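Asker: The following block contains a protein sequence and its predicted model.
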Amino acid sequence: MCAREEWEAARAVGEYRALSLAEVGFIHLSAPYQAHLPANRIFAGRTDLVLLWLDPERLGAPVKWEPGVPADPESMTFPHLYGPLPVDAVVEVASYLPGSDGIFAPLTAD
């Protein structure tokens, strides 16, 4: 997930480079069942977010499942992409809005 403006900028250059790529060497990703955790931790109340649905076969860089933060459920790991995210790996983009209380709910299966 990222701000819509960041996604539009990435589309213009062909890849998304989150600040974390330069800071810690990877881009934080989430499985659908965990997306609400970082959304609430980092983006609570924001209404400009988009979820980027990815095709793992198109990523072009290693993905490692590693621990999140201590407040996450015990033994939960998150996918980390060790390289830029190619825009052609994104198969769907969807708005991700919080509830009226500013909190992001867990995603539900459609």
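Answerer: Perfect, I can see it now. Given the structure is predicted, the values throughout are model-derived calculations rather than measurements.
Asker: C-alpha only now, for contacts and for neighbours.
Answerer: Fine.
Asker: isn't Pro84 right next to Ser20, touching?
Answerer: No. At 10.3 Å, Pro84 does not count as touching Ser20 under the criterion of CA atoms under 8 Å.
Asker: Which one of the two is surrounded by more residues?
Answerer: Pro84 (19 against 11; other CA atoms under 10 Å).
Asker: Check the spacing between the more buried one and Thr77 real quick.
Answerer: Remark: distance between Pro84 and Thr77 (CA to CA, to the nearest Å) = 20 Å.
Asker: this is the other structure I want to compare:
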Amino acid sequence: MIYHLAEQAHWQQALREGAYTRSTRGRSLADEGFVHASSAEQWPVVRSRFYADVTEPLLLLHIDETRLSSRVVHEVGDPATGETFPHVYGPVDVDAVVDTTLLEPPHA
């Protein structure tokens, strides 16, 4: 299982279109080339580091990698530490999202 923090409006759009195409906060899949994801241990840190100033609730997408039609590559996300993160190279199929968790602010 991998995880992605999503704005609610973007997830609602994905449900209408059949695929999620946001990469990260403020960037699309087209902008970035992949969708940022995290492990179960990583997403809380990503939430506090990159979403601390968000005042709206976020959705945590629980993504089953085996249901994705796009490939997942684990790549170094922080060269200083060598920590790797899962990157989804293509849209996230809505059917691959097996659960969502509403995360109320504060996100820090």
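Answerer: Now that the structure is in, tell me what you want to look at. It should be emphasised that the depicted structure is a prediction, and the values quoted were computed from it without experimental measurement.
Asker: ok, now which ones touch Glu104 of the second structure?
Answerer: Neighbouring residues of Glu104 of the second structure by CA atoms under 8 Å, 6 or more residues apart in numbering: 56-58.
Asker: run the last query once more with 6 Å
Answerer: Pro57 (CA atoms under 6 Å, 6 or more residues apart in numbering).
Asker: What residue in the first structure is paired with it?
Answerer: Following TM-score structural alignment, the counterpart assigned to Glu104 of the second structure within the first structure is Leu97.
Asker: before we move on, what about Pro44 of the second structure?
Answerer: In the first structure, Pro44 of the second structure lands on His36 (TM-score structural alignment).
Asker: do you know how far the spatially most distant residue from the centre of the second structure is from Ala52 of the second structure?
Answerer: For the second structure, the residue at maximal distance from the C-alpha centroid (CA atoms, centre = their mean) is Ala80, at 21.9 Å. Ala80 of the second structure is 22 Å from Ala52 of the second structure, where distance means CA to CA.
Asker: Glu75 of the second structure too?
Answerer: Taken as CA to CA, the span from Glu75 of the second structure to Ala52 of the second structure is 24 Å.
Asker: All the strands of the second structure, residue numbers only.
Answerer: Using DSSP state E, the strands found in the second structure span residues 2-7, 19-20, 22-24, 27-28, 35-36, 58-63, 71-78, 83-89, 92-93, 97-103.
Asker: and the first one with strand 58-63, angle?
Answerer: Using axes from the mean of the first three to the mean of the last three CA atoms, to 10 degrees, the inter-axis angle of strand 2-7 of the second structure relative to strand 58-63 is 150 degrees.
Asker: Which residue, other than its chain neighbours, is closest to the corresponding residue of the second structure for Ala61 of the first structure?
Answerer: Using TM-score structural alignment, the partner of Ala61 of the first structure in the second structure is Ser70. Nearest residue to Ser70 of the second structure, sequence neighbours excluded (CA to CA, 6 or more residues apart in numbering): Gly90, at 5.1 Å.
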